[in-house]
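> Build me a model:
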Amino acid sequence: MSPTAKNATSPVTADDIDHAVGLSVETLRKAPATAWDGHAGSLEWTCWETVEHLAQALFSYATQLGPKTPPLDGKVPFVRAPRRPGSPANAIHADRETGPAGLLQVLEASGALVTAMVRTTPPETRAYHVYGISDPEGFAAMAVVETLVHTHDLAEGLALPWTPPADLCARVLTRLFPDAPTDTPPWPTLLWSTGRADLPGRPRPTKWRWQGAPKL
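Model (predicted):
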């Protein structure tokens, strides 16, 4: 059980982001230095690009909450651009000369930024996300989902074991996927909810999105 273990209806917190990113980095550090240019699971991106995308997502959630008046109609306008056709459009890139250790340090730093912003932003704050305006807990849950499922993609590409805590998966499902099945284990259900796995009797979704709107 994780150190942040709570029941499925407990809020998702800054500590959960910190825990998820820590577990991810701990797992990814076991990858061979020569493996990072292979594809990340079923994604078209390389493993290196996928970590950069994850770091970008965490950085973006932090910056959406950052302004004194957070934007409600679009992203904070950092320049985002792909480095090759088909690669993710990022403002965040790791220096290739620093190797995997530098890449994972970039991921840790982005995780720390969104953790700090969620921890210090008043809960009544609202900010834009492409799936709808959300609150700090919503951004925390999004950051955790991004971390868990992209680490799954990376673990597949890097041939590493990866099974995150069930209680953490259950709470982000409750927060972002309220219509997800509740009679199946949380981790497979989260993979199913994000189009990455089948569940018994339920075909894999071809389209999916979470519901980030604040709870009433």
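
> Please make it C-alpha for all contacts and neighbour counts, starting now.
Fine.

> Please tell me I have it right and A33 contacts P100.
Yes. Applying CA atoms under 8 Å, one finds A33 in contact with P100, separated by 6.4 Å.

> Those two: which is more packed in?
P100 (22 against 11; other CA atoms under 10 Å).

> what about the more buried one, which helix or strand?
According to DSSP states H and E, P100 maps onto helix 99-120.

> for that helix, packing partners?
Contact analysis of helix 99-120 by 3 or more CA pairs under 8 Å, 6 or more residues apart in numbering; DSSP states H and E lists helix 14-28, helix 47-65, helix 136-158 as its packing neighbours.

> Please enumerate residues in contact with it?
13-15, 17-18, 21-22, 25, 28-29, 33, 36, 48, 51-52, 54-56, 58-59, 61-63, 65-66, 94-96, 136-137, 139-140, 143 (CA atoms under 8 Å, 6 or more residues apart in numbering).

> Here is the second sequence; please produce its structure so I can put it next to the first one:
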Amino acid sequence: MKITPADVRLAADVALATLGRADGADWSAKAGSLDWDCWETAEHLIDDLFSYAAQLASERTDIDVPFRYTKETPGAPGNAVRAQREAGVQGLLVALDAAAGLLYAVTAVKPPEARAHHVFGVADPEGFAAMGVVETLVHTHDLASGLGIPGTWEPPADLCARTLHRLFPDVPADTPPWPTLLWATGRGELPGRPRRDKWRWYGEPR
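Predicted coordinates for the structure are as follows:
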């Protein structure tokens, strides 16, 4: 049930294959249920993957690496890295691919006993890989909804199940993995359970 560095790459590859079909879409549209537009959401995902790689590379367990985070517009996510607007959607996806590659590389070379700070618990390389997978899968869901990408975005069930096992010990184990991950992150409903308006994962090693 472990999450591996290869899972970071898998999540990014299936996300990029889906988002690559939205080159002509309106990236200023809202991303699903988020308050951010699709471009901002994609940049937030890029920034997440980059920041997780940097945090684990530092092995600081007491503080976040103090990058300078800025917002381009009120209400937008604060990011340390951004994609050049003039590079267009294809440039945005190259940046996403590169950020995923960084997290893959750092989690692959760090020993299992490495630890680094996260607000949801000091985590190991597997934990940071799992965080990157969650961010990639759920934000691709937000983007696919906002961009109106044809078809249904549904990542591999096994990947979702292993991610839930690593980061969400408080969720039901007898429901389908992808709907459960959406419910766990406040994006969906499960029969007999209220929609979550607050949520978190647990990054500490099990």
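
> thinking again about what came up before, quick one: which of the helices and strands packed on helix 99-120 of structure 1 is nearest G41 of structure 1?
helix 136-158 (4.6 Å; CA to CA).

> What sits closest to the spatially most central residue of structure 2 if chain neighbours are left out?
Taking CA atoms, centre = their mean, the centroid of structure 2 lies closest to E135, which sits 1.1 Å from it. Nearest-residue entry for E135 of structure 2: L45, 6.5 Å, with adjacent residues in sequence omitted and distances by CA to CA, 6 or more residues apart in numbering.

> coming back round to it: what range in structure 2 matches the helix holding P100 of structure 1?
Mapped onto structure 2 using TM-score structural alignment, helix 99-120 of structure 1 covers residues 88-109.

> And the matching stretch against structure 1, how far off on average?
When structure 1 is overlaid, stretch 88-109 of structure 2 sits 0.3 Å from its aligned residues on average, using mean CA distance after the TM-score superposition for structure 1.

> Can you give me the buried ones in that stretch?
Neighbour counts over stretch 88-109 of structure 2 (16 or more other CA atoms under 10 Å) mark 89, 92-93, 95-108 as buried.

> cool, stretch 80-95 of structure 1 as well?
Quick answer for stretch 80-95 of structure 1 (16+ other CA under 10 Å): 88-94.

> Likewise for stretch 119-137 of structure 2?
Those would be 122-137, for stretch 119-137 of structure 2 by 16+ other CA under 10 Å.

> give the contact list for the corresponding residue of structure 2 for L168 of structure 1.
Correspondence of L168 of structure 1 to structure 2, assessed by TM-score structural alignment: L159. Shown in contact with L159 of structure 2 (CA under 8 Å, 6+ apart): 3, 7.

> what's the answer for V21 of structure 1, then?
V21 of structure 1 neighbours (CA under 8 Å, 6+ apart): 107-108, 111, 144, 147.

> related to what we said a few turns ago, if any of the contacts of helix 99-120 of structure 1 are buried, put those into a ChimeraX selection.
Here is the ChimeraX command that picks out the buried ones among the contacts of helix 99-120 of structure 1, judged by 16+ other CA under 10 Å:
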select :13,14,15,17,18,21,22,25,28,36,48,51,52,54,55,56,58,59,61,62,63,65,66,94,136,137,139,140,143
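
> Alignment lookup: G201 of structure 1 to structure 2.
That one, G201 of structure 1, aligns with G192 by TM-score structural alignment.

> what's the closest of the buried residues of stretch 119-137 of structure 2 to T185 of structure 2?
V134 (8.9 Å).

> separation between the counterpart of the closest one in structure 1 and R175 of structure 1?
Taking TM-score structural alignment, V134 of structure 2 has V145 as its aligned residue in structure 1. Remark: distance between V145 of structure 1 and R175 of structure 1 (CA to CA, to the nearest Å) = 11 Å.

> what do you get for C169 of structure 1?
Taking CA to CA, one finds C169 of structure 1 at 10 Å from R175 of structure 1.

> what residue of structure 2 matches up with L65 of structure 1?
In structure 2, L65 of structure 1 lands on L56 (TM-score structural alignment).

> which non-adjacent residue is nearest that match?
A116 (5.3 Å).

> now swap in D135 of structure 1 and tell me
R126 (4.8 Å).

> ditto for F128 of structure 2
F128 of structure 2's closest residue in space is Y52 (CA to CA, 6+ apart), at 6.3 Å.

> One more: V138 of structure 2?
Per CA to CA, 6+ apart, closest to V138 of structure 2 is L182, 6.9 Å.

> Which residue in structure 1 aligns with the one you found?
Looks like L182 of structure 2 aligns to L191 there (TM-score structural alignment).

> Go ahead and confirm that match touches T151.
No. Counting by CA under 8 Å, L191 of structure 1 does not reach T151; the two are 11.3 Å apart.

> So if I had to pick from those two, which one is more boxed in?
T151 (31 against 19).

> do you know how far the more buried one is from A31 of structure 1?
12 Å.

> Then D198 of structure 1?
Distance from D198 of structure 1 to A31 of structure 1, by CA to CA: 27 Å.

> Repeat that for S110 of structure 1.
For S110 of structure 1, the distance to A31 of structure 1 - CA to CA - is 20 Å.
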